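Undergrad: Sequence and predicted structure, then a few things I'm wondering about:
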Amino acid sequence: MKYPKLFEPANIGSMTLKNRIVLSPLHANFTVCDKYTDRFVKYYEERAKGGAGLIITAHIKAEKDIDPYPKTFGYPIFDSAAEIKYFTDLTETVHKYGTKIAIELSPGTGRIADEPLPDKRPVGPSEIPLLTMPDVKTRELTKDEIKQLVKSYGKAAGLAKAAGFDAIYVHFLAYLGDQFLSSCWNHRQDEYGGSLENRMRFLLECIESVRANVGDDFPLIVGIALDHGFAGGRELEETIEIAKRLEPLNIGALHLRRGSYDAMSLLIPTPYVKDGIAVDYAYEVKKAVNIPIIVDGKLPNAAYCEKLLEEGKTDFVGIARQFVTDPYWPKKAKAGKEDDILPCIRCVQCINRVFFSKSSACSVNPQFGREFEGPLPKTKEPKQVLVAGAGPAGMTVAKFLAERGHSVILAEKSGELGGHLIEAAVPAYKKETAAYLRWLKKQVEENPNVDIRLNTEVTPEFVSSVRPDAVVVCTGSAPYVPAVPGIDRSNVKLATNLLVNYKDEEVGDKIVIVGAGLVGCETALFLKEQGKKDITLVDMLPEVAQDVIYLARLSLLEKLQEEQINSRTGLKLKEIIPEGIIVENEKGETQTINADTVIIATGLTSDNKLYESLKDETEEIYAIGDCISPRKFIDAVQEAYAIAKII
């Protein structure tokens, strides 16, 4: 076995796990009417089948009367015996594969509430602003309401045990529980506020209520934040003290993460955050107590996890998003087949979509969330399908068409597979994207049903000569080049070309990047990696990175600030001159920004010429990806999968 420590059995209290791999909570918004659905059960089943030792469910609330929020995310409620049947389906399904399952049980929402109901004000430990609506404040819970929450919490734990859960995960991170623990949110003047002893009272009473309903030997896992990641929030030293006070309570494990919803780049790490963001902090807790710990936060691969376990930095590894992209990664790692693992590119689309009231989806695994549909069916009528373009859309559709039994010609006019993935994978901090590109190429290169033809431009004449049964156009997009004087100067470079063909001697010390969207910002960070110091982003929009999804944008802006990358917005490029660029502001005033090198990152434009020339002449033709309109990887991949299913 390649990773003996990762795959050895281990205990959390009285519960024995077959390995040290924990599927951390990740809410996918697959619920209907606050109930787990077959879609959710199949999602968890696939991860159990794939080799997880322990699954921790996503957020499940213990009651809905005092704290009915949030409504948008559809968190399940476990407040009556009538719910046992729904959860028993889940636990019995997971247990078939020798995997244990814990319920992430929450006592409430607090300041994470969404839009207030007309007759129900959100509640909290104190009167504090809501996270997303700071003009709205929570109502301070009464002591009688706190007692009721504690009672409901214990009751829900007892119901969970009856439904077959193997452990209770006491969820005191980010939501109501964490707000009671933390002086930045808990301003109470009674026995539930003030000192740490008082702020911990709600947690300890919830644990006591759980014990009264499940017994002293039933495993408990407590989830808490190592630190909040913002000024005035809880720091590591106090978390260590909390852990010390929990030690006498027979806690099976602590699940430790950094951050909060006020510092989401720590809570939900992006490509711009270092690997193992919580490891060193969690290790300080581990050294202070004798409670096993589960560490979470951008653990990149099995080798990294094995090293953490060997060094004694943690007892278990908590991973969520790698399970989204590839539910079978534990089995593949155990067999030494890491090259077959579909990597997570840290784009955070899966979580970002939930924040905006959508079901979760993945940029690289279009089958995530569709497990209930079963595997792709083999075709009963094999066809020859011509795929024009071998970017992420083209390679993805070719992979799935070939797996269904079609014969695929994958034609690419350049000499390399990858499309815009090639330049996206260049920066060192985008190593996950580089791994995804390698994985995708492997899928089509090793499939005997895919005939790859590089340096082959698909034209109407080529289509006539091949005579395919169906054509899928994936010709992508090309950089938009603004028509301004001086655009052809030798010191002007396209960002996409620069990333792939970077030569230090061709890039000066003073750099201006025209276009401060995702490509421009990531090019700036790449140039910082190369040792360039004087970099300025210029954009006609009022803010930087406006095309970047919400969660990733917060992290990207922090990284740009950390790297001291300048930005100037509200400026339109008018001309490129030997000294730099001339820009115009909203008032029509011009100014010069000096630069040795000017980099153009002004977006992409669709290349749909082939589709337009074929659509009226070809009986079965489809267009997917950027050739429709330039968008994200997730759009190309999801469209590719949808088309592969219907051909």
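TA: Received the coordinates, thanks.

Undergrad: all contacts plus neighbour counts: C-alpha atoms, from now on.
TA: OK.

Undergrad: Might you quantify the distance of the helix or strand hosting I242 from its chain's geometric centre?
TA: Assigned by DSSP states H and E, I242 falls within helix 236-246. Mean-position distance between helix 236-246 and its chain equals 29 Å (CA atoms, centre = their mean, to the nearest Å).

Undergrad: quick one: contacts of stretch 25-34?
TA: 36-37, 39-40, 55-59, 73-77, 104, 320, 350-351, 354, 357-361, 369 (CA atoms under 8 Å, 6 or more residues apart in numbering).

Undergrad: let's see 7 Å
TA: 37, 39-40, 56-59, 73-77, 320, 354, 358-360 (CA atoms under 7 Å, 6 or more residues apart in numbering).

Undergrad: then this one, side by side with the first:
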Amino acid sequence: MINNEATATSLKLTETQKPDIQRKAIRLGQSLRLPCGAILKNRLLKSAMSDSLADGKGNATLEQARLYERWAEGGVALSIIGEVQVDPRYPEKPGNLVLGPNTNRQALSELAARGSINDTHIWPQIGHAGALAAPLISQPKGPSALRVGSFSCAGMSLSEIQQLPAVYTNAALLTKAVGFSGLQLHAGHGFLLSQFLSPLFNRRQDQYGGSVDARARVIVDIIEKVRGAVGPHFPIGIKINSSDQLEGGLSQQEALEVIGILDRTSIDLIEISGGTYFPGATSSSDAATDGPYFIDFASQAKQLTKIPIVTTGGFKNRPQAVAALGSGETDMIGMARALALNPSLARQWLKPTADEVHFPRFNTTPPGGITAWYTMRLTALAKDNEDNFSMDLESAIRCYEQRDQLRAERWRRRFSSSQ
């Protein structure tokens, strides 16, 4: 038997809720002014992915430029180029970009120009893989020497650490010179600056180890030196973990302390993520969970800083984005894999009748398979060939690994004198 009164009440509530939902949805299209004065045209950000589309010598390619042009056409306010290296001795992959003295500036300028059409900001995510540098083309080195199971890395000397602010600053100056509209410091996902924050990786007994303040010292030094070089009006963002999701790694409470430390710097945008690429660790994006992963942490972080917050991870439909922005838990929504599936998703979500993302389901999930599949999907987007993309995970892994092997040879030839 149907309870008509209950049904009528339910319908009435739905009608009552509509104006509130519509009011919250307006925030998707509202601009965001950063502390430095730069304006982001809406609240949707293409978060960094390792697109692996550089030429194997650290240089940008036309395919890479086309990929970011597509996201700019698709309506995002800001695109972040993932895994752009400040030191060719410690890359994440041989398909990374490198910001160095011999980098092809013309190719970088092309990437910056095409990725910034339609009033879009495009920032490189500048970083250093440290202990997680690709073994094929590197000798990994982190804040401390470490051996965990089959994983090992050397430790950095005090002199090497003290040189990092200058290394990052040189990369930042090149970023600005070739036409990018800002940059993001990569201090998440287990790479070098994230390793300094993590008590699992950072076991130093000097001024760079111990307390959270000490472990964050090198990051603060980098921010100060970069800001002094690029000036007060050039956006500087940072990506940090809400936690490492590893036993002995950075905890949520420590990560909140880092937010407080960043609030005292000149950072313009803080992107919240989590997890690491430590061997054997589960990726947050591969976890079977519904809804945004880090929104609770972002809500707590908002209480500790005046700097705008981006939350990335797990946003799979428009209502989730509308709810997070409308509640004030975050200032921007970061998306990665969703925009690999539909590069025009931002433009569509700015409309009331938005298309939703249809995420693929795989019968088997071999280690590294999902990451490889999405990376090869980015290659198809860059070639405007996504309609013909039909790889299974095993094929994606083969193509991905074969391409890396070829690029590793080029990388070793190009950067052999740097090793």
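TA: That came through, no problem. Predicted, not measured: the structure shown is a model, and the values here were computed from it.

Undergrad: quick one: the helix holding I242 of the first structure aligns where in the second structure?
TA: Mapped onto the second structure using TM-score structural alignment, helix 236-246 of the first structure covers residues 252-262.

Undergrad: show me where the second structure has helices.
TA: Per DSSP state H, the second structure carries helices over the ranges 4-26, 62-73, 105-115, 158-177, 192-197, 212-215, 217-230, 252-262, 295-302, 318-326, 337-341, 345-349, 369-382, 393-415.

Undergrad: could these go into CSV alongside mean neighbour count?
TA: CSV is the format used below for the helices of the second structure (neighbours: other CA atoms under 10 Å):
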stretch, mean neighbour count
helix 4-26, 12
helix 62-73, 23
helix 105-115, 21
helix 158-177, 17
helix 192-197, 28
helix 212-215, 20
helix 217-230, 19
helix 252-262, 19
helix 295-302, 20
helix 318-326, 20
helix 337-341, 21
helix 345-349, 22
helix 369-382, 22
helix 393-415, 17
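
Undergrad: So which of the ones you listed is nearest I240 of the second structure?
TA: Among these, the nearest to I240 of the second structure by CA to CA is helix 192-197 (7.1 Å).

Undergrad: who does the closest one touch, helix- and strand-wise?
TA: strand 183-187, helix 212-215 (3 or more CA pairs under 7 Å, 6 or more residues apart in numbering; DSSP states H and E).

Undergrad: Tally up the residues packed near K441 of the first structure, please.
TA: 19 (other CA atoms under 10 Å).

Undergrad: Name the helix or strand for it, please.
TA: Under the assignment here (DSSP H and E), K441 of the first structure is part of helix 431-445.

Undergrad: now that helix: which residue numbers in the second structure?
TA: Going by TM-score structural alignment, helix 431-445 of the first structure lines up with nothing in the second structure.

Undergrad: With stretch 143-150 of the first structure instead?
TA: Going by TM-score structural alignment: stretch 143-150 of the first structure matches residues 158-165.

Undergrad: Other residues contacting that stretch?
TA: Contacts for stretch 158-165 of the second structure (CA under 7 Å, 6+ apart): 221-222, 225.

Undergrad: quick one: that stretch to the first structure mean distance?
TA: When the first structure is overlaid, stretch 158-165 of the second structure sits 1.9 Å from its aligned residues on average, using mean CA distance after the TM-score superposition for the first structure.

Undergrad: returning to what we had before: can you list the helices of the second structure in CSV and add distance to P143 of the second structure?
TA: Shown next, in CSV, are those (distance: least, CA to CA, whole Å):
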stretch, distance to P143 of the second structure
helix 4-26, 44
helix 62-73, 32
helix 105-115, 30
helix 158-177, 8
helix 192-197, 6
helix 212-215, 10
helix 217-230, 11
helix 252-262, 18
helix 295-302, 26
helix 318-326, 36
helix 337-341, 31
helix 345-349, 38
helix 369-382, 27
helix 393-415, 23
